[in-house]
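Student: The following comprises the amino acid sequence and a computationally predicted model.
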Amino acid sequence: MKKRTYIITFLLGVVISLLVVFVQLPYYVTMPGAAQALEPLVHVENGDRDKGRLMLTTVRMGRANIAAYLLAHIRPYYELYPLKAIKQEGETDEEYTLRQLQLMEESKEAAIVVAYQHAHKPVTYQPRGVYVMSIVPGMPADHVLQVGDRIVRIDGKPVSTSKQLIEYVRQKKKGDRVTITWKRDGKEQTATLALAPFPQASKQVGLGLSPMTDYDVVTQPPVQIDSEKIGGPSAGLMFSLEIYNQLVEEDITKGHKIAGTGTISMSGEVGPIGGISQKVVAADEAGADIFFAPNEKGAKNSNYREAVKTAKKIGTKMKIVPVDTFADALRYLQTLQ
């Protein structure tokens, strides 16, 4: 009888353990990631080697199981988010990953342009089409276009930027039909779609897709960025600083370990990101001396203000520096001893 009780208890424990590990809940859990050196990822031809280190910071994220859900309630800087806060409506895991990788590509293009322009090196960038970033369920593009498709023509007219596409469609009204030509896996496809009002903006009609301009960037000297499987646009600022540092003779790090985060635009503006507290923790654990945080023009709830609060909580000696532009970060680095 006692042996039978032990067996039942053991089997019950195995079942509970499997449930805790393998049952997925309708949440994502995020936690501090790593601060990764950029020099091995960025390769400017004959670029300078420097003594300091510029680092991008990441947030680890995954679908929450029961164990992760419980940890998020007791571990500092572990955060839970419902699925709809991370993925867009109707978006698959594959589409989400692809969207994040495309955002990274856009970020790298902007980082290259900004760095080369500030270093006064030759750079040109020409738009060559529009990527589909996401699709609104139930809208005309749904089940016709896919995330990652590249739109090249609308009504037979070439489309090279997302602005062109948006402005063309904006002139139309409900029920008007447009013919879209796109490339998928190297093959052109065409479909005629009737425009429809957006679910939450009935006065605005469209195809129901989010577009992103694809640029062809040419530089001298050449540059390559190996972003591996890192997704999202938040490493833009740090990529631009690393590229710049390899282009110029001076070492802008002055031997310091410098981490940070923030999106970058073609004009050099730094934008806010998610998970700023977790990235501060990651940078501190990597021994960073300085951390750049998006200032958002001094907004009350800016990334910078949150980063300062987190730095105080964890007792780091790391200096938190607010930046609104690439030029702000560069000016600060030029004042370092």
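Tutor: Received it, and whenever you're ready, just let me know what you need.
Student: contacts and neighbour counts: CA atoms only from here.
Tutor: Will do.
Student: looking at it, A235 is touching L54, isn't it?
Tutor: No - contact criterion C-alpha atoms under 8 Å: A235 and L54 do not qualify, at 11.2 Å.
Student: Helix or strand: which one has the closest residue to L241 other than its chain neighbours?
Tutor: Leaving out its chain neighbours, the residue that sits closest to L241 by C-alpha to C-alpha, 6 or more residues apart in numbering is A115, at 6.8 Å. Secondary structure assignment for A115, by DSSP states H and E: helix 93-118.
Student: now that helix, how far from the centre of its chain.
Tutor: Its chain's C-alpha centre and that of helix 93-118 lie 7 Å apart, by C-alpha atoms, centre = their mean, to the nearest Å.
Student: Show me which positions of it end up buried.
Tutor: 95-116, 118 (16 or more other C-alpha atoms under 10 Å).
Student: Just give me the neighbour total for G287.
Tutor: If you count neighbours by other C-alpha atoms under 10 Å, G287 ends up with 15.
Student: where does it sit relative to R53, distance-wise?
Tutor: To R53, G287 is 11 Å away according to C-alpha to C-alpha, to the nearest Å.
Student: Against that first model, consider the following:
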Amino acid sequence: MQIKQMNSRQVLWIIIVSLFFLTSAFVMSFDTGYLITLPSYAYLGENMVRVADYPAKEAELYILTYWQEKATPLYYIYGKINPKLDLVKSKTVTPKGLNAVEYSEISSNMLVNSQIKAMYVALTSAGFEAEISSEGVLVEAVVENGSSFELLEKGDLIVTANGSNIRYQEQLREVTKKQGVGGRLTMEILRGGEELTITVPVGKNSRGEPSLGIFTHNKNIGIISPVKIDFNERELRGGPSAGLIYTLEIYNRLMDEVVTKGRVIAGTGQINLDGSIGEIEGMKQKVYVAEKQGADILFCPKGNYEEAISVATDVKVVAVSHFSEVIAYLAEVN
């Protein structure tokens, strides 16, 4: 049997096709070491919260989200030329050694913590009594290039820092901020049932703020509430930034009057137990989401204000550092 030999044109075609598929595989799979941040969706607050005996009112309150994933070479180039996108080094965001399931669990814990804090702040701001509890601050992961790397470990329970008892994340954050970048924290921790004392230097995060480079949550945080409040968690992947709108949505239902007065309001920010509002990631992308949704007002943490107004064109950006400022602003404009 004779085998027909391929001519030079056929060989060239096979080579071209092979190179195309190899290049495509490279472009789609190669890890550049960066994450790309993109605008995502706005979620209506009334669909995310259920408050027993206090039905939703006619209020448009939107939770803003962004999307982040590995930047392939193609995405990397896209991120460089599209002003709506941002590129950040993976190692500054995701702790080394964590798989997708573990990182998702961390993000989910952040979301649960923010929901309980939102309940507490909304209830107490509306004149209800509520009690909060926590067994301490649990280390979930340590960022590879953070100041705590190889000092703190996953599973460590932080008991004290520089002599102050630590039960909540806010307390640890305050002590860290007080020391400042370059300062040091002497901590008492529980590791595998053993009490240890360690000293950790204070580093800085991607925004230049004092940071220990750790992911934490309040261990077994709970609340005793006079009102039954539930959350729809199916739409949100995790993170703490929905806290501000969670709080405002619950507060709006508990009050006699509608505090929004027909305005379309978007917002983002971590809510802390004392009502203070912490900074978040993806501010630029969230501005685009708010404007696409047609928001009249966008509440954001003061630390994110400059980034927000640098890209905002059709929405009024209002910087706030405490939930009481949100209520005061709405009362004034109404």
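Tutor: Structure received. Note that this is a predicted model, so its numbers are computed, not measured.
Student: Now do the shared contacts for G287 and R53 of structure 1.
Tutor: K257 (C-alpha atoms under 8 Å, 6 or more residues apart in numbering).
Student: if I line the two up, what does I271 of structure 2 land on in structure 1?
Tutor: Alignment note (TM-score structural alignment): I271 of structure 2 maps to I264 of structure 1.
Student: residues in contact with its match?
Tutor: When contacts are counted by C-alpha under 8 Å, 6+ apart, I264 of structure 1 touches 107, 110-111, 233-234, 236-237, 270-271, 326.
Student: got it, and A25 of structure 2?
Tutor: A25 of structure 2 neighbours (C-alpha under 8 Å, 6+ apart): none.
Student: Just confirm it is within a helix.
Tutor: Yes - assessed with DSSP: H, G, I helix; E, B strand; the rest coil, A25 of structure 2 lies in a helix.
Student: hmm, back to that, what lines up with the residue nearest to L241 of structure 1 in structure 2?
Tutor: A115 of structure 1 maps onto A122 in structure 2, by TM-score structural alignment.
Student: How about V15 of structure 1?
Tutor: V15 of structure 1 maps onto L22 in structure 2, by TM-score structural alignment.
Student: try E79 of structure 1
Tutor: In structure 2, the residue matched to E79 of structure 1 (TM-score structural alignment) is D86.
Student: ok, back up a step: redo the contacts of I264 of structure 1 as TSV? Include distance to G47 of structure 1.
Tutor: Formatted as TSV, these follow (distance: C-alpha to C-alpha, whole Å):
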residue	distance to G47 of structure 1
S107	21
A110	19
A111	16
P233	24
S234	24
G236	19
L237	19
V270	24
G271	27
F326	20
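Student: need the contact list for A119 of structure 1.
Tutor: Here A119 of structure 1 is in contact with 244, 247-248 (C-alpha under 8 Å, 6+ apart).
Student: now G136 of structure 2
Tutor: 157-159, 166-168, 218-219.
Student: Ok, F239 of structure 1 next?
Tutor: Residues near F239 of structure 1 by C-alpha under 8 Å, 6+ apart: 38, 42, 56, 108, 111-112.
Student: For it, I want the exact helix or strand it lies within.
Tutor: F239 of structure 1 belongs to helix 236-247, assigned by DSSP H and E.
Student: That helix to helix 93-118, inter-axis angle?
Tutor: 40 degrees (axes from the mean of the first three to the mean of the last three C-alpha atoms, to 10 degrees).
Student: Helix 236-247 of structure 1 aligns to what range in structure 2?
Tutor: Helix 236-247 of structure 1 corresponds to residues 243-254 in structure 2, going by TM-score structural alignment.
Student: Mean deviation, the matching stretch versus structure 1?
Tutor: Following the fit onto structure 1, the mean deviation recorded for stretch 243-254 of structure 2 is 1.0 Å by mean C-alpha distance after the TM-score superposition for structure 1.
Student: Just put the contacts of F239 of structure 1 in a markdown table and tack on distance to V178 of structure 1.
Tutor: Output for the contacts of F239 of structure 1, formatted as a markdown table (distance: C-alpha to C-alpha, whole Å):
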| residue | distance to V178 of structure 1 |
| --- | --- |
| L38 | 44 |
| V42 | 42 |
| L56 | 42 |
| K108 | 32 |
| A111 | 35 |
| I112 | 35 |
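Student: so which two of those residues are the farthest from each other?
Tutor: Greatest spatial distance among the contacts of F239 of structure 1 (C-alpha to C-alpha): L56 and I112, at 15.4 Å.
Student: quick check, nearest of the contacts of F239 of structure 1 to E91 of structure 1?
Tutor: Using C-alpha to C-alpha, the contacts of F239 of structure 1 come closest to E91 of structure 1 at K108, 24.1 Å.
Student: residues contacting that closest one?
Tutor: When contacts are counted by C-alpha under 8 Å, 6+ apart, K108 of structure 1 touches 225, 236, 239-240.
Student: Likewise for T247 of structure 2?
Tutor: Contacts for T247 of structure 2 (C-alpha under 8 Å, 6+ apart) come out as 118-119, 121-122, 271.
Student: residues near the corresponding residue of structure 2 for L330 of structure 1, how many?
Tutor: Under the alignment (TM-score structural alignment), L330 of structure 1 pairs with I327 in structure 2. Neighbourhood size, I327 of structure 2 [other C-alpha under 10 Å]: 16.
Student: if you skip the residues just before and after it, what's nearest to I327 of structure 2?
Tutor: With C-alpha to C-alpha, 6+ apart, the residue lying closest to I327 of structure 2 is V259, at 7.7 Å.
Student: How much space separates the one you found from I250 of structure 2?
Tutor: Taking C-alpha to C-alpha as the measure, V259 of structure 2 falls 11 Å from I250 of structure 2.
Student: What of T176 of structure 2?
Tutor: T176 of structure 2 is 31 Å from I250 of structure 2, by C-alpha to C-alpha.
Student: With I327 of structure 2 instead?
Tutor: From I327 of structure 2 to I250 of structure 2 the distance is 13 Å (C-alpha to C-alpha).
Student: likewise N165 of structure 2?
Tutor: For N165 of structure 2 relative to I250 of structure 2 (C-alpha to C-alpha), the value is 30 Å.
Student: And the two? Which one has more around it.
Tutor: Neighbour tally, N165 of structure 2 and I250, criterion other C-alpha under 10 Å: the higher count belongs to I250, 26 against 15.
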